[in-house]
Structures are given as structure tokens and as C-alpha cells.
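**Q** Sharing a model that was predicted from the sequence below.
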Amino acid sequence: MLILLSLASAVACCLVFAWWLPSDGERYQDYRAAESCSSGELSRSDTDCLSTWHLTVEKTVNRTAGKESVHDATLTYRDSWRGTVHFNGSGPLLERLRPGDRVTATAWRGEIMVLTEDGVRQDTLEAPRDELQMNAAVGVLAGLVAAQCLVFGTVRLARPQAHEPLTWEPYGRRLLFSVIGVCFAVGLSAVWARVPWWTVPLVAVPLAMGAALWFRVRLRPRR
């Protein structure tokens, strides 16, 4: 079971670094490089440029209850279009909007990226973000989980009756939660510090290895 889990985690790690992270990075760069649509591009329905639309707010939902958060705005364009855009928070614009307000929407590739009203703007959840550090953190976490499961599984196969201390309690559990904490702490710190995504594995992997060694020393029987 642990060997299979290791293989699944290794595949997830490869997918993150080979597909998800490059795809998000390319999408962000394309969005940053996009220019306003010309009249010809609009007539051809070209979605790789930035188009501007003047929409009307029909209603907003701005609710946070426990773990559930809903931050939406339902918009209309004349009588021909009605849609809902989603945000990751209430501010700075969503909390100001009221039914009937007129807003300016910036669209790209068929999705609304930004809403603006009276100089106040807010990105929607569809807007690409330069946060590849968190993609890298997820990939590193998957790789470290794969390594842990492989080591624990191999030891269990080689020594079915004597695989101490590589057991779930207490070493495996402590190590897993430490790895999760390290990866996300490093990823969030990298986002905040605006450092390149490749610094995440350079920092997280040695820290995780240090945690593994520290727990191993702490749990070693004293003579």
C-alpha cells in the first residue's frame, strides 16, 4: 500500500513540475503581455486581447460563515448576457457594490479578469496570479511524501517483523505533518517575499530532511 501511495505521489510531483507550474506561468505571462483589443480584433471575437465591457450589477453575495466563504457578483449586459464572477475576498471593490451600479469589466480569453468602479479595482478568481511558489510547494510536498512512503514501504517489505522506528506512530506521523508545515510555510514566505518559485525546493527539501533527522535522533532509545 505504501509503495502504491509513493508511486501516486511521485506522479503528482511530476505533473506539478512538468505541467501545472509551467502552464500557470505561461498563462500569467500571456495575460501580462496582452494588449487592449482593436476594433478589428473585437469584430473577429479575438479572445487573446483585453476587451472592456460596461456592465450592471444585479446582485452581490458577500458572506463568510465558518469555513464557507462566498464572494460573488452577478452582472448583466443590456438584455443579452448575464453571468456571475467570483472573488477571493470582499475588498476593495465587492463590498462597495450595490444592485444597479455600473462597473467596467476587463475580459481576456472569454473570462472577466478585473472589475473597476470609480478607480477602485479588484481581480476576480479567474485572473492569473504570479504565485508559482505555491505550485512549487505542492510539488515539493508530493515529492517528499513519495520519498517517505517509499522508504517506509521498503523497510516494511524487507523487515516485516522489525521495522522500528519507521512506523506511523510516532515517527511517521510527526514527519508527515512536519513536511506539510515546512512546504506551505516556505511557499507562503516565498510568495510574500516575491522570490522565484525555484527557491521553494532549494529551501524546503533541506528543512524537511533536517526535520526527519531531528525526529530520528529524538526518538532514538536512550541507553
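**A** Cool, got the structure.
**Q** CA only for contacts and neighbour counts going forward, please
**A** Will do.
**Q** burial count for P99?
**A** Each residue near P99 was counted by other C-alpha atoms under 10 Å, and the total is 13.
**Q** I'd assumed V61 was in contact with it.
**A** No. In this structure P99 lies outside contact range of V61 using C-alpha atoms under 8 Å: 10.9 Å.
**Q** Need the residues touching each of the two.
**A** By C-alpha atoms under 8 Å, 6 or more residues apart in numbering, P99 and V61 have no common neighbours.
**Q** Comparison target, given below:
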Amino acid sequence: MGGVTGADGTRPGRARTIVSVVAGAVCLMVAAFLLAVVQPRSEAEVTDFRAARACPAGERGEDCLRSGQATVEDKRAERRKKSTRYYLTLREGSAPEADVRLDDDDPVYGSVGPGDRVTVVRWRGEIRYVATAAGARQRTHAHPEINSSVAGAVGLGLLPFGSGLLALAWATPRWAARTRVRHPWQAGLLGAWMVLAAPVWFLAGIMVPEVFGSRWTAAAVGALASVPVVALLLPLVLRYRDRPEGIKVKPKFLRGTGTKTFPGIVLGDVPYAAVDAPYSGNVRRLVVGRGVLEATCAPPVGAETRQELPGDLTVQRVRPPYRDDPRQVADAYDVVECRDGAGRQVLIAAARKHVPFIVGVLAPDAVRR
């Protein structure tokens, strides 16, 4: 992997490749642990609970369902951003009070209050059900069937991430051998597949075991459900496959005599270019207006300086950042390649949404690519 040389004669970032390999391996190892260790334990617990029977009179075994009486001391609902948790504070005989979280607000939580008597059902030391004298019964959050598929679903959701990161680590140097672009479009599409496929696999891990009772069936369903994701991204592959590196830009203009200021930087062997170190703390901005393009620098201490760019700059093209661009060119920037009257190359870098205003000043009559 490290022996592949980029189209610009440099090797792509080894650090990013290592990070992708490590992150992908961690995702796959966590997925393997969840699927091979944690989820089988949850499934075994559900099976044991479903097979459990009521404890014989006088027996206090852990693997049978043991019923007892409790008094409701208090009840409360804790509201979170996207959910609400419901608790009953119960006292069994002379035992200390204990908070029991219910799975919903119905039917037990809404029908009892302080002083009411309820029946609690324990299994393996924890309260799994709460029932009222009227016969209403509600599961507690400790019920084995609640969230029993979450571990497996998370494990399945991590599979696209882990495999995608390893694929990215393997493919990025090979993409770099064909282009100087810092982040090839193929990497973006692979990232989009990871982001779209992971929820599909997660939902399959949640829903399928409820019907078929198998995490491996869920994995197969997740794989099949990923096919539409690939089909969704296929038009983008066909669109970008033979697309030139240049970016099509339609000039934009400000109304009236106002100006617009935004982050950006000017680079090149010219007196008005940025000369400070990449991380010196200086804030670089561009100012555009009707026929005006200026570069500013605001140091951490001292007054802001402002430099007007000459009127002889000619836009050559707009492109994404290259790996051999100066480090001041942020990954989120696009680069406007220019030549001045002396033939010197000048790079103007800014966010994509601001580039049309730069082109509007330098090349108002052109749609640049």
C-alpha cells in the first residue's frame, strides 16, 4: 500500500491510510464480539426466560418466576430529548425502596399511584414484570425480550463501516495513482455507501430476529437490502466516472455597492499572497464586491491588513484541492487557478458556496470549468 505513488509523484497520506486500517479493524472486531459473544448470550437468556415456570410454593429458586407483593411509594417520568422514562418506586416488605423502570406508561404505570399494592415477578434476581390487582401486567426494562436484538443490530451496523474503511485504505493509494485530487470522488461514494448501508443493516438486525429469530438471517436480509443502496449510487458512479477534475461555476454578483466577507486565502509567488505559516493563528479572509476582490489578514494580536488583488488576474479553472497544494488550502475549499499579467500562477481558495462570487469579480462573463 505504501509503495503506490500518486499522479503528482508523491505518496498519498500514510497516516490516513493507517487510521482507516485501524478504525476498520476495530469496527470489525467489535462487530465480531457483539455477534459471536454478546448477542448469543441475549438470545440464550430470552430462551431461558420463555421456558421458565412459576416457582413451586415455598421455593426461592433463581431460574423460576417468583411472585411477590410490593407497595408503590412513588412514581415519576423522566423526560429526555427524544423519549420519556417511566419509574415506579417500590417497597417489598421490609426491604429498602427500589426504583423499577417500566417499558412504557401503559397499562400499569398510568393506573397506579403511591400506596397501591402491586405484584412483582422476579427472575434471576431482577423484577421482570409488574402487575396490578385488576390483572394489568407490564414489562420492566430488565425484561430479557426488551432490547434483546440491539447488540446484534449494532454488530451488523458496524460491518459496512468496518469493511468500507478497510476498502478505503486499500483503494485510496490506487486512486491517487490516477489523480492529484486530495479526496477522489470514489472515496466520497464509498463513504456514502457506508453511511446509507449501516442503518439498513442495523434495522435488519432489530426487525428480522423478531420474525425469524436468527441474527444470521438478519445479516442476509441486510446484505440483500444493500442492493438498492448500490443501485441508488450507481447513477453517481456513471456521472463522475469520466468527469474532468474541473468544477463548473456560474458567477454570482452582489447587489448594489455592498461587500461580502468570507474565509479564504490567496497563495502564489506574488506580493499579495499569504506568507504566514499554515497554523500561525492568522485569520485569512476574502472581501468581494462590485469589481472588488481583496485579501485580509487578522493576526491574533495587531491590526488587520487588507490587500487588493490586481485587475490582471485571469481565471484558468476551478478545481478541488490537490494533495500537493499548500496546507493552507482546507479540505472543504475549492481552488480558483489564476494567472496574473506576468504569467505567475495564483491560487485563490475558499468554500464552494463562495467561489462563484470570486469568479463573478474575475471572470463575470464566463462559466468556468
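**A** Received it, and whenever you're ready, just let me know what you need. From a predicted model like this one, the values you see are computed outputs, not experimental measurements.
**Q** so what number do they get for TM-score?
**A** Put the two chains on top of each other and the TM-score (TM-score structural alignment, normalised by the length of the first structure) is 0.85; 217 aligned residues with a C-alpha RMSD of 2.4 Å.
**Q** Quick one: residues contacting the counterpart of R129 of the first structure in the second structure.
**A** When the second structure is aligned by TM-score structural alignment, R129 of the first structure is paired with E145. Going by C-alpha under 8 Å, 6+ apart, E145 of the second structure touches V46.
**Q** Now do E145 of the second structure against D48 of the second structure, distance only.
**A** Distance, E145 of the second structure to D48 of the second structure, by C-alpha to C-alpha, to the nearest Å: 11 Å.
**Q** T64 of the first structure against G89, yeah?
**A** No. Using C-alpha under 8 Å, T64 of the first structure makes no contact with G89, being 9.3 Å away.
**Q** Please say which of those two ends up with more neighbours.
**A** G89 (20 against 12).
**Q** Could you look up the SS state of the more buried one?
**A** coil (DSSP: H, G, I helix; E, B strand; the rest coil).
**Q** Tell me which residues of stretch 169-185 of the first structure come out buried.
**A** Neighbour-count burial for stretch 169-185 of the first structure, counted by 16 or more other C-alpha atoms under 10 Å, picks out Y171, G172, L175, L176, S178, V179, I180, V182, C183, F184.
**Q** Among the residues you listed, which ones are in helices?
**A** L175, L176, S178, V179, I180, V182, C183, F184 (DSSP state H).
**Q** What is the neighbour count of the equivalent of A33 of the first structure over in the second structure?
**A** Structural alignment (TM-score structural alignment) places A33 of the first structure against A51 in the second structure. Counted by other C-alpha under 10 Å, the residues lying close to A51 of the second structure total 10.
**Q** swap in the one 3 residues further on?
**A** Other residues near A54 of the second structure number 15, with proximity taken as other C-alpha under 10 Å.
**Q** what's the counterpart of V179 of the first structure in the second structure?
**A** Taking TM-score structural alignment, V179 of the first structure has A197 as its aligned residue in the second structure.
**Q** which SSE is the residue nearest to that match when sequence neighbours are not counted in?
**A** Excluding the flanking residues, the one nearest A197 of the second structure by C-alpha to C-alpha, 6 or more residues apart in numbering is S226, at 5.9 Å. Under the criterion of DSSP states H and E, S226 of the second structure resides in helix 215-240.
**Q** What is that helix packed up against?
**A** Helices and strands touching helix 215-240 of the second structure, by 3 or more C-alpha pairs under 8 Å, 6 or more residues apart in numbering; DSSP states H and E, are helix 185-212.
**Q** hmm, back to that, buried stuff in the helix holding S226 of the second structure?
**A** Buried positions in helix 215-240 of the second structure, judged by neighbour count with 16+ other C-alpha under 10 Å: R215, W216, T217, A218, A219, V221, G222, A223, S226, V229, V230.
**Q** Need the contact partners of stretch 185-192 of the second structure.
**A** Contacts of stretch 185-192 of the second structure (C-alpha under 8 Å, 6+ apart): G164, L168, T172, W175, L233, L236, V237, Y240.
**Q** could you redo the last one with a cut-off of 6 Å?
**A** For stretch 185-192 of the second structure, there are no external contacting residues (C-alpha atoms under 6 Å, 6 or more residues apart in numbering).
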